[in-house]
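*Asks:* Sequence isn't available, so here's the structure alone:
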């Protein structure tokens, strides 16, 4: 499908008025094909990260379940939520070390899944790591709220980011009540629950880039940055 756009060129032309230096010209947009280049190392990292995230979210879902297991029917429409491109049932069967499959007590043809002893041990270790690094989690959550104009964010918007932010499962019950000086659960005008920052945290309003430059040997360059006379170098490595 062809499309057009108009561009203004500065060209002298005696036939245009009132400004003889404006000329309206019609051009076509060229269709460009880019060759798809594969990066095996990056693809491997993405695949591993995707599987780890999906397995962790399924583990948390089983932990939250009142029955202690989930059924294949209940997770059938979760591929997008888990970031998968294959059916969830096929994915969960890849990892029998983590998820034990058994038939439903009433419906023999309905597969069910509970956590194995190995998965329960990993879950305990994960909980221990969350406790050890709880202060980092609180800081990270404060930073997210400080980026919001209202200093608040709906819980329904925050829950899908649990994995990416490193929040423990059920953080609104296990973490938030422990820090009343930092956070508060409030109800919005539409009835949704929101997490609100209690007060601005000046100690968190510093980027990691600033911290690294402040502690580096480039003291003069950082002082110039603080005075607004220069910018900080932002090294990138893929």
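*Replies:* Looks like it arrived, so ask away. Bear in mind that the values here come from a model prediction, so they are computed numbers and not experimental data. Residues are numbered from 1 along each chain as shown.
*Asks:* Going by C-alpha atoms from here, please, whenever you check contacts or count neighbours.
*Replies:* OK.
*Asks:* Break down this protein into its strands, ranges please.
*Replies:* 4-10, 22-28, 70-71, 99-103, 111-115, 152-154, 183-187, 193-197 (DSSP state E).
*Asks:* Report the angle between the longest helix seen in the chain and strand 99-103.
*Replies:* If you go by DSSP state H, the chain has its longest helix at helix 40-64. Inter-element angle recorded for helix 40-64 and strand 99-103: 50 degrees (by axes from the mean of the first three to the mean of the last three Cα atoms, to 10 degrees).
*Asks:* roughly how far is helix 40-64 from the heart of the chain?
*Replies:* Offset of helix 40-64 from its chain centre (Cα atoms, centre = their mean, to the nearest Å): 13 Å.
*Asks:* again with stretch 142-161
*Replies:* That offset, for stretch 142-161, works out to 12 Å (Cα atoms, centre = their mean).
*Asks:* Report the central residue of this protein.
*Replies:* What sits nearest the mean C-alpha location of the chain, by Cα atoms, centre = their mean, is residue 164, with 4.4 Å.
*Asks:* all helices for the protein, in order.
*Replies:* 40-64, 79-82, 88-92, 117-132, 134-146, 155-158, 162-165, 171-174, 208-214, 219-226.
*Asks:* how about JSON lines for these, with distance to residue 187 added?
*Replies:* Rendered in JSON lines, the data for the helices of the chain read as follows (distance: least, Cα to Cα, whole Å):
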{"stretch": "helix 40-64", "distance to residue 187": "23"}
{"stretch": "helix 79-82", "distance to residue 187": "25"}
{"stretch": "helix 88-92", "distance to residue 187": "34"}
{"stretch": "helix 117-132", "distance to residue 187": "27"}
{"stretch": "helix 134-146", "distance to residue 187": "16"}
{"stretch": "helix 155-158", "distance to residue 187": "10"}
{"stretch": "helix 162-165", "distance to residue 187": "20"}
{"stretch": "helix 171-174", "distance to residue 187": "14"}
{"stretch": "helix 208-214", "distance to residue 187": "33"}
{"stretch": "helix 219-226", "distance to residue 187": "39"}
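*Asks:* okay, pairing it with this:
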């Protein structure tokens, strides 16, 4: 598969340089190489269509994090900006019925009753389903955690940083408290998360986990064809994309470099070398492959510069390697997307943990259908009322 895309890519380069002798010894400064960003509407659409789901998930998270999982409606209203909610809470509840129940209670013993929110029975059933899916996929979650630690510089990552990215990789909210103690053969938790410096450390190395998606793909193709396939990236430039001459030269030279696994020790490599660039792209590829949606906001990746040896200008790599990644600007947030993971705006291979999203979307769509039916009935009733009024006036 790689050879197919590689040959297509090289053919595009050779079409322009039929008589040009490529010099493999050219060494250009990576920081000086500029690639023009080009919009990809299909991949932008993949991000945009999750917008409503993610908004509902943020509101749900806000309520579930409250003591007793209940909150006064007016308190939630004050947090709209933090949740990036551009409508009033009452409007949101009307637009998304079935998520919460509204009831009256007192904030203090002698205060006047006010409206509170609590999760509905329908939503409570979803939360039980969510726990079932987490239990069934526990080995996958452990594997992801091990891989994140094995790629890191010292095999240790801030626990607070891991908590910050739990949604990106599909980790349950309580994974540090309830999951880690069950796998002490792999992990050691140092300190208390949320209370000063706390770290998750890898205590044993499993060679089976130290194979990247690219290496696993090459092994699979080798077994299938009986011909040894070397691990490397799938490079496929988007339609209409154009690289300037010096970038084509550098890219072809870079592709010819041997693949460097993100799990290899690269402490001996120069940060500015092409080899380090190859390894860094390998880390980005593996991180995006491990993520739920095969895409991660760039600011989140930036939190791990020290752990994964990213340079301060790491984000330019996503446009420099536009045949591997796409840098979306949708929603005013830079998001790194793995091109090979998508066909148009749909994921090709879905992470098993995405079943949670599927169940949540089912719940939301049931509520949306309910609201649409209520509006339809209201419209019909209004039409009948107007007709009856017209008859009465005759």
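*Replies:* Okay, I see it. Remember, it's a predicted structure, so these values are computed and weren't measured experimentally.
*Asks:* TM between them?
*Replies:* TM-score of the superposed chains, computed with TM-score structural alignment, normalised by the length of the first structure, equals 0.66; 199 aligned residues with a Cα RMSD of 3.7 Å.
*Asks:* which one of the helices of the first structure lies closest to residue 24 of the first structure?
*Replies:* helix 219-226 (45.0 Å; Cα to Cα).
*Asks:* hmm, back to that, out of the helices of the first structure, which is closest to residue 72 of the first structure?
*Replies:* When the helices of the first structure are compared (using Cα to Cα), the closest one is helix 88-92, at 6.2 Å.
*Asks:* buried residues in the closest one?
*Replies:* Neighbour-count burial for helix 88-92 of the first structure, with 16 or more other Cα atoms under 10 Å as criterion, is recorded at 88-89, 92.
*Asks:* Show me how far that helix is from its chain's centre.
*Replies:* Per Cα atoms, centre = their mean, the centroid offset for helix 88-92 of the first structure relative to its chain is 22 Å.
*Asks:* try stretch 132-152 of the first structure
*Replies:* On Cα atoms, centre = their mean, the centre of stretch 132-152 of the first structure falls 14 Å from the chain's centre.
*Asks:* In the second structure, what stretch matches that stretch?
*Replies:* Alignment of stretch 132-152 of the first structure against the second structure: residues 136-156, by TM-score structural alignment.
*Asks:* So which bits of the matching stretch are buried?
*Replies:* 138, 140-153, 155-156.
*Asks:* Quick check: residue 193 of the first structure vs residue 172 of the first structure, distance?
*Replies:* 10 Å (Cα to Cα, to the nearest Å).
*Asks:* Equivalent analysis for residue 131 of the first structure, please.
*Replies:* Taking Cα to Cα, one finds residue 131 of the first structure at 15 Å from residue 172 of the first structure.
*Asks:* right, and residue 89 of the second structure touches residue 75 too?
*Replies:* No - judged on Cα atoms under 8 Å, residue 89 of the second structure makes no contact with residue 75 at a distance of 10.0 Å.
*Asks:* and residue 158 of the first structure, how many neighbours?
*Replies:* Residues lying near residue 158 of the first structure (other Cα atoms under 10 Å) number 15.
*Asks:* Same check on residue 8 of the first structure?
*Replies:* Around residue 8 of the first structure there are 11 residues (other Cα under 10 Å).
*Asks:* swap in residue 37 of the second structure?
*Replies:* 14.
*Asks:* thought it was touching residue 319?
*Replies:* Yes - between residue 37 of the second structure and residue 319 there is a contact at 6.2 Å, judged by Cα under 8 Å.
*Asks:* any shared contact partners between the two?
*Replies:* Listed as contacting both residue 37 of the second structure and residue 319 by Cα atoms under 8 Å, 6 or more residues apart in numbering are residue 327.
*Asks:* on that earlier part again, of the helices of the first structure, which is nearest residue 10 of the first structure?
*Replies:* helix 219-226 (40.2 Å).
*Asks:* what comes into contact with that closest one?
*Replies:* By Cα under 8 Å, 6+ apart, helix 219-226 of the first structure touches 213-214, 230-232.
*Asks:* These into a markdown table, with extra columns for neighbour count?
*Replies:* Output for the contacts of helix 219-226 of the first structure, formatted as a markdown table (neighbours: other Cα atoms under 10 Å):
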| residue | neighbour count |
| --- | --- |
| 213 | 17 |
| 214 | 15 |
| 230 | 12 |
| 231 | 11 |
| 232 | 13 |
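*Asks:* Report the two of these separated the most.
*Replies:* The widest separation within the contacts of helix 219-226 of the first structure (Cα to Cα) is 14.2 Å, between 214 and 230.
*Asks:* hang on, the earlier thing: so for residue 131 and residue 172 of the first structure, which sits in the more crowded spot?
*Replies:* Set residue 131 of the first structure next to residue 172 and count neighbours by other Cα under 10 Å: residue 172 wins out with 17 against 14.
*Asks:* Residue in the second structure paired with the more buried one?
*Replies:* Match for residue 172 of the first structure (TM-score structural alignment): residue 176.
*Asks:* My read is that residue 115 of the second structure contacts residue 103, right?
*Replies:* Yes - using Cα under 8 Å, residue 115 of the second structure makes contact with residue 103 at a distance of 5.5 Å.
*Asks:* So residue 10 of the first structure versus residue 23 of the first structure, what's the distance?
*Replies:* 7 Å.
*Asks:* between those two, who's got more neighbours?
*Replies:* Set residue 10 of the first structure next to residue 23 and count neighbours by other Cα under 10 Å: residue 23 wins out with 16 against 11.
*Asks:* Can you report how many residues lie near the closest residue to that one other than its chain neighbours?
*Replies:* Computed as Cα to Cα, 6 or more residues apart in numbering, the closest residue to residue 23 of the first structure that is not its neighbour in sequence is residue 9, at 5.6 Å. Here the number of neighbours of residue 9 of the first structure (other Cα under 10 Å) works out to 11.
*Asks:* now residue 79 of the first structure
*Replies:* Neighbour tally, residue 79 of the first structure, other Cα under 10 Å: 16.
*Asks:* now do the one 5 residues further on
*Replies:* Residues near residue 84 of the first structure, counting by other Cα under 10 Å, number 16.
*Asks:* Quick check, it in contact with residue 52.
*Replies:* No - under the criterion of Cα under 8 Å, residue 84 of the first structure makes no contact with residue 52, lying 11.1 Å away.
*Asks:* Next, show the common contact partners of these two.
*Replies:* Counting by Cα under 8 Å, 6+ apart, nothing touches both residue 84 of the first structure and residue 52.
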